[in-house]
Structure formats: C-alpha cells, structure tokens
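**Student:** predicted model and sequence below, questions to follow.
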Amino acid sequence: MASADTETRNSYIAVLLFPVLILAGGALGALMPGPFLPLSGLINPMLMVIMFGMGLTLTFPDFALVAKNPWPVAGGVLAQFLVMPLLGWAVAVVLQLDPMLAAGIILVGCAPGGTASNVVSYLARGDIALSVAMTSVSTLLAPIFTPLLTLWLAGQYLPVDAGSMALSVVQIVLIPIIGGLVVRALFQKLVQRLVPALPWVSVLAIAFVVTIVVAASAQTLFAAGWLVLLAVVIHNGLGLLLGYGIGRVLRLPEASRRTVSVEVGMQNSGLAAGLAKQYFAPEAALPGAVFSVWHNLSGALVAAYWRRKGITE
C-alpha cells in the first residue's frame, strides 16, 4: 500500500511540473495544430477520466466536515460561485473582449474549484479538510450553477443552451465522480495502490486537452494571446485576493483563509475549456487553456510564499 508521504510527494511534484507540461502541450498545439485538430472528440472523455480520478481520491467520510461544520464550506462555496463568475464578467467588460473570448473567460469563472487546489492548499499550510470539502461540494453543485451562471453572464454575448450544458456537466463531472467514489468504497485496497499515480493521470489528461484546444484556436492565440493572458492573470489574481478577504470576513483562522483563497482563485479550467469548445467555439476555449497554465503557476508561487511565512495565529 502506498504511504501518505509517497502520495504527497507525487502530488507535490505533479503540481510543480504541471505548468511546464501544460506549456509544452500548448506550444505543441500552437506550432503543430494539424495532427490534433481531428482529436476534439476526445476532450470530454479526457475530462471524464480526470473527474473519475478525483472521485477515486474521495471517501464518504470526507463529506462529514460539511455536516459537522457547514458554515466555512457553505461560505467558501458561495464565494466560489459569486466572486469568480462576476470577476470574469467584469474582466470581459473592462478589457472589451470580443464575444467568444468574453464567453470563455466568464465560463472559466462559472466552473467549480480546480482539481489541483487540494494539493496547493496543503503546500500553503492551509486547511486540507476544508479544501477537499469545498472542491467536492462545488463540483457536485456544478451541474446547477455552472450553466445557470453562464446563461446569466455570458448570454449577453452568445446564445447559451443552459439545459444541454447542465446535462453535459452531469455526464462529464457528476457521474464519473460518483463512480470513482463508489469504486473506492468497494475496492479500497486496490484503489489505494493507484492513488499516488492519480495526480500524474490528471496532469497528462489536462495537458492533452489543452493541446487540442490550443490547436483548434491557434490563430486566435497568435492574434490576441497577450490579451487573453492579461484577462486570466487579473481574473485569477483578484480571485485569490478576494477569496482570502472573504475568509477574513467570515472570521476563519489563517489556515482556512488560505484555503478559501486557493479554492476561489483556482478553477476547473479544463472543464471550462471543454464546455466552451462544445457549446461556443474553439476560440472561446482559449481562456480556459491559458488559465490551466497560469492558475497552477500562481498557486505554486502563492503556496511557496505562505509555506515560508508559516502560520502566525
């Protein structure tokens, strides 16, 4: 059976190498788009693999925190689905993004918490139990809130089929996660041996998704890449700052504030890219692809700063 130290070490390395692998995949898709253009049908299956892997890392006791101490989880998840969608809309308005890019950055904001946020919270000396609970709850609520918020905020730019998007989120997110949760409960010893490899599976799957997305929107990347990067940096940075501020308002301890910051600022941008590609256009998926690189890099940097700083209260 794999030790907790092995699992943590593999997760740590995967998070630190994540931006490098994503950058490599994005560069490959931009410079050699041809071979990847026919592979767009693999985006959703890859996302389902990632969500199934997330389900394998969860156990039913992980949800006990929600019942025992619901307010930090509820406050954090509420912030997740308020702060980032509204920030995405505000960034699109201020930077005057074209409709496709605006819809893409808004959809990133409407996505649930990122799959790497739990490890980043650990590295930042955050509240791991709260991180797992927030990620799990926001992801399980995504079939409701992601399409409704996208319809509300992105509907002014492009038509949004919220009902069909909700069904897609159920298929891509909810069913695989529940499947992984059940498989772990039934085959705990076998799954425990696989857990150390799961961060790498997620990293490689998301890198593959980003490669396909960038390949399909290479022209837009070369024409407006700097603008997309600026939008993503502002969106993610303000999310981290406001998430920490909300933790202070909720009078949470320092470790929990860091967790709320990470959970709010880090999005499931792979899911956002996949939905944007499916329901809008390849160009709309570009913000999700860029966010996949940036939020893991910024998360690693913030975690390193907090880890050196320690907990002072």
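**Tutor:** Arrived safely. Numbering: from 1, shown residues only.
**Student:** use CA for all of it now, contacts and neighbours both
**Tutor:** Will do.
**Student:** now F81: closest residue in space that isn't a chain neighbour?
**Tutor:** Take F81 and drop its neighbours on the chain: the residue closest to it by C-alpha to C-alpha, 6 or more residues apart in numbering is C110, 6.4 Å away.
**Student:** my read: the one you found touches L78, true?
**Tutor:** No: with contacts counted by C-alpha atoms under 8 Å, C110 stays clear of L78, the gap being 11.7 Å.
**Student:** these two: who's more crowded?
**Tutor:** Neighbours were counted for C110 and for L78 using other C-alpha atoms under 10 Å; C110 has more, 33 against 14.
**Student:** for V94, see how far away that one is.
**Tutor:** C110 is 18 Å from V94, where distance means C-alpha to C-alpha, to the nearest Å.
**Student:** re earlier: now do the contacts for the residue nearest to F81.
**Tutor:** Contacts for C110 (C-alpha atoms under 8 Å, 6 or more residues apart in numbering) come out as F81, M84, P85, F145, T146, P147, L149, T150.
**Student:** pull up the gap between N118 and T259, please.
**Tutor:** In this structure, N118 and T259 are 8 Å apart, going by C-alpha to C-alpha.
**Student:** does L286 really touch L275, like I thought?
**Tutor:** No: taking contacts as C-alpha under 8 Å, L286 lies outside contact range of L275: 11.4 Å.
**Student:** between those two, point out the one with more neighbours.
**Tutor:** Remark: of L286 and L275, L286 carries more neighbours, 31 against 26, as counted by other C-alpha under 10 Å.
**Student:** before we move on, which element is the more buried one in?
**Tutor:** In the assignment (DSSP states H and E), L286 maps to helix 286-309.
**Student:** elements contacting that helix?
**Tutor:** Judged by 3 or more C-alpha pairs under 8 Å, 6 or more residues apart in numbering; DSSP states H and E, helix 286-309 is in contact with helix 4-31, helix 99-110, helix 117-123, helix 198-216, helix 218-249, helix 269-279.
**Student:** can we see that at 6 Å?
**Tutor:** For helix 286-309, the packing partners by 3 or more C-alpha pairs under 6 Å, 6 or more residues apart in numbering; DSSP states H and E come out as helix 4-31, helix 99-110, helix 269-279.
**Student:** included below, for side-by-side comparison, is a second structure:
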Amino acid sequence: MDNQLLQYESGQNSFPMSELDNSGDNKTFQSQADQFSGATGFAPVVMPNGMLTGGQISVGTGSNKVKVTASTANLAGVKIVVPASELTVTRASGGTCITASVTINAAGVYEIVAGLSGPARSDIRGAAGGPAFIPVDSIEVGQIELNSTAAAPVKDTEIKQSPGLNREVATSPVYSVDSSNGTVSFVSDLKLIHVGGKPKKVFASYAEPIFADVDLASDYQPSEESFSVSSSQHYGGTVGTTSKSLNGASFKAFLNDGISDPLIKLRGQKIWFRFYPDRYTMNYILEQGILGCSRKFPPGAKVEADFTISPEKSSINVEV
C-alpha cells in the first residue's frame, strides 16, 4: 500500500512534577500524556505521598507525650526531611477512648490530628473512638490509641504504626507504570483515609513523545508474541508444555548520509514508534523499544539501513 506511514519519537513535551488524576477506582492514576516517553532524561518519575524512612513513634517525657524521630517522606512531589519532635496527645472527653493520628502536615512538620471521643475504640474512620480522616495534603505516620481520660504517660502498647494499616508508606502498595497510556496503577486500592474519603495523592514528572514521519521507510514488522510447544513422552502417553517468546520489531529506511540523520542519532534510545497501515484512517500500531540499526553504503546509491526495535512488551493495536 502506498498510504502506509511510520512515525518515530523525534522529541518530547515535558510536564513538571504534578498531581495525577484519580481515575475513580482509587487504584489507577492518569497523567496528561497519552504515552510516557522512555528516552534518556525523560522517563517518568513517580512520587506517591508517603513515608520513606524514619518517623518512629515512642513514649515521650511526662504525661500524654510521644516522641517522633526525624524522617524523610514524599510530599506533594518533593522529598522532604521532617525534623524530630515531641507531641502532646489530647485525651478523650465525653467518653473514655480516643484515637489520635500522628501526621506530617502540608508544612512538612509533625502534627496530631485527633479523632472523636467514644465509649469504645473503633477502627472506622470518623467514628467515635476511631481515627479521624486526615487532611488531603497530610501523611499518616502512626496512631495513638488511648483508653482513659486521666493524664498519664503513653504506653508502648498504645502506639500503632503498621504500614498500610495506620502508617502511609510511599512504596506501599507497590505500583507499576504503563507508558503506553500514561498511567500509574497500584496493585491494590489506596486506603480512603483522607478528608472526603479520598486516597493519598500521587505525583509524577514525565514527558509525552512528539512524533515525526520516518521518510522513505518500508517493511515495518511489529513485535509479536509467539508460542511454541514442546513435549516429552512417558509410559502411556505424551505431556506437552507451551512457552511464549517475544520477537523484536524492524523496518527499513533510506537515509541522507547515514551520519546526520535524526534516526541515526537516536540509536540506543528507548523511543516510541507509530505505524499506520493507512495514513488516512486513525487505527495504528504502537511500539516502544531500544532503536538499533545496520547501515549500508552502496556505491552510487542512497544510504539504507535495517533498523531494529528491541521492546519490553509486544506492540499494541490501537483502534480509534
């Protein structure tokens, strides 16, 4: 077909560190980019709010006091250092039990956020005796569960700081980056512990690829998964096993001089490609991989090259 078109990532449009949009499932977060570039210096940097190191809570000096060690944390797309502090926990009034959250606030310092007093302790956010919903720009470091109204030293058993339960950790739950659609997805739903029943915020810096045409290209072959079967005999029959492999993509192109051509300068880079079987329709194949090439300099003819694309995943069919 004469109307086929191959495009390559010729540049990038960079986005500074900013908050990603919750897709609504509290698990997948969308950027403003259709794809994330993987080129050197442009790969995405993801920074979910949460603790990184330190921030250990212990019994303080005197009644109703706790100490918190210095810590590092991701907050609003910045890695911050939080100084150590000693905090006062307010005991229950109108009930015997209260749960207080030790947090890092938006200013980057430790702060107590007290829950409602109640006759019994609760694990339900916002309930009497339970922890409060903390501000959306805060990080929960741990909880203090007090079961009496009389001033007294805090006990070790009243301090709770289990990751994922009452301590927000930047690296938990783990997440993966899908560069093909510009998203970050966590393996499980984020806890809805912030005001308004919201999860922690997720920030990222990234770049979106800018595409240009590959002039005089031909013979594009996308990466594909292939399957093979092997078998072994045993008494009474045969047992078969299936294995899967991924082949690289490839294409050919004529070049100007084989030295100053834009594609030649991108060898070794992890970049995106788009192939349109028909440039006048919207459907295309999307491919990301490390670009390699083998050049030919025939006498009296244009320089030509066989290009390879070494992917981590197979190509994606995009129907628009």
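**Tutor:** Okay, I see it. Please read all numbers here as calculations on a predicted model, not as lab measurements.
**Student:** could I get the TM-score for this pair?
**Tutor:** The TM-score (TM-score structural alignment, normalised by the length of structure 1) is 0.24; 123 aligned residues with a C-alpha RMSD of 6.3 Å.
**Student:** off-centre distance for the helix holding L286 of structure 1?
**Tutor:** 11 Å (C-alpha atoms, centre = their mean, to the nearest Å).
**Student:** flag every buried residue along that helix.
**Tutor:** Within helix 286-309 of structure 1, the residues that count as buried by 16 or more other C-alpha atoms under 10 Å are 286-300, 302-303, 306-307.
**Student:** returning to that earlier point: more neighbours: N118 and T259 of structure 1, which one.
**Tutor:** A side-by-side neighbour count of N118 of structure 1 and T259, using other C-alpha under 10 Å, places T259 first with 31 against 25.
**Student:** name the helix or strand for that one, please.
**Tutor:** Element membership of T259 of structure 1 [criterion: DSSP H and E] is helix 254-265.
**Student:** re earlier: between N118 and T259 of structure 1, which contacts overlap?
**Tutor:** Common contact partners of N118 of structure 1 and T259 (C-alpha atoms under 6 Å, 6 or more residues apart in numbering): S131.
**Student:** hmm, back to that, just the ones of the contacts of C110 of structure 1 in strands?
**Tutor:** Of the contacts of C110 of structure 1, none are assigned to strands by DSSP state E.
**Student:** will you turn those into CSV that also has neighbour count and distance to S164 of structure 1?
**Tutor:** Compiled in CSV, these are given as follows (neighbours: other C-alpha atoms under 10 Å; distance: C-alpha to C-alpha, whole Å):
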residue, neighbour count, distance to S164 of structure 1
F81, 22, 20
M84, 30, 22
P85, 27, 20
F145, 19, 13
T146, 25, 12
P147, 25, 9
L149, 22, 14
T150, 25, 12
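**Student:** would you reformat those as CSV and include distance to A27 of structure 1?
**Tutor:** Output for the contacts of C110 of structure 1, formatted as CSV (distance: C-alpha to C-alpha, whole Å):
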residue, distance to A27 of structure 1
F81, 31
M84, 27
P85, 28
F145, 33
T146, 29
P147, 30
L149, 31
T150, 29
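**Student:** what is the neighbour count of Y279 of structure 1?
**Tutor:** By other C-alpha under 10 Å, 17 other residues sit near Y279 of structure 1.
**Student:** in helices, which of the contacts of C110 of structure 1 fall?
**Tutor:** Among the contacts of C110 of structure 1, the ones falling in helices (DSSP state H) are F81, M84, P85, F145, T146, P147, L149, T150.
**Student:** could you measure from the closest residue to S11 of structure 1 other than its chain neighbours over to Y279 of structure 1?
**Tutor:** Leaving aside its sequence neighbours, S11 of structure 1 sits nearest to P199 (C-alpha to C-alpha, 6+ apart; 5.6 Å). From P199 of structure 1 over to Y279 of structure 1 the distance is 28 Å, taken as C-alpha to C-alpha.
**Student:** and the longest strand along structure 2, which residues are buried?
**Tutor:** Using DSSP E to define each element, structure 2 has its longest strand at strand 5-19. Burial within strand 5-19 of structure 2, assessed by neighbour count using 16+ other C-alpha under 10 Å, is assigned to 5-12, 14-15, 17-19.
**Student:** got these as CSV, with distance to M47 of structure 2 columns?
**Tutor:** Listed next are these as CSV, based on distance: C-alpha to C-alpha, whole Å:
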residue, distance to M47 of structure 2
L5, 37
L6, 34
Q7, 31
Y8, 29
E9, 25
S10, 27
G11, 24
Q12, 21
S14, 16
F15, 14
M17, 9
S18, 10
E19, 9
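**Student:** farthest pair within those residues?
**Tutor:** Using C-alpha to C-alpha, these span at most 35.0 Å, a distance reached by L5 and E19.
**Student:** number of nearby residues for D219 of structure 2?
**Tutor:** Residue neighbour count, defined by other C-alpha under 10 Å, stands at 10 for D219 of structure 2.
**Student:** contacts only, for it.
**Tutor:** Counting by C-alpha under 6 Å, 6+ apart, D219 of structure 2 touches F251, K252.
**Student:** ok, P287 of structure 1 next?
**Tutor:** So P287 of structure 1 contacts G104, I105 (C-alpha under 6 Å, 6+ apart).
**Student:** what ranges does the stretch 151-300 of structure 2 have for its helices?
**Tutor:** Using DSSP state H, counting those that start in this stretch, the helices assigned to the stretch 151-300 of structure 2 run over residues 262-265.
**Student:** SS state for T53 of structure 2?
**Tutor:** When classified by DSSP: H, G, I helix; E, B strand; the rest coil, T53 of structure 2 comes out as strand.
**Student:** correct me, but it touches T72?
**Tutor:** Yes: using C-alpha atoms under 6 Å, T53 of structure 2 is in contact with T72, at 5.2 Å.
**Student:** how far does stretch 243-259 of structure 1 stretch from start to finish?
**Tutor:** One end of stretch 243-259 of structure 1 to the other measures 9 Å (C-alpha to C-alpha).
**Student:** and for stretch 177-184 of structure 2?
**Tutor:** The first and final residues of stretch 177-184 of structure 2 sit 5 Å from each other (C-alpha to C-alpha).
**Student:** tell me, how many residues neighbour the residue nearest to T183 of structure 2 when sequence neighbours are not counted?
**Tutor:** In space, and not counting its chain neighbours, T183 of structure 2 is closest to Q30: 4.6 Å by C-alpha to C-alpha, 6+ apart. Residues lying near Q30 of structure 2 (other C-alpha under 10 Å) number 18.
**Student:** and for A4 of structure 1?
**Tutor:** Number of residues near A4 of structure 1 (other C-alpha under 10 Å) recorded here: 11.
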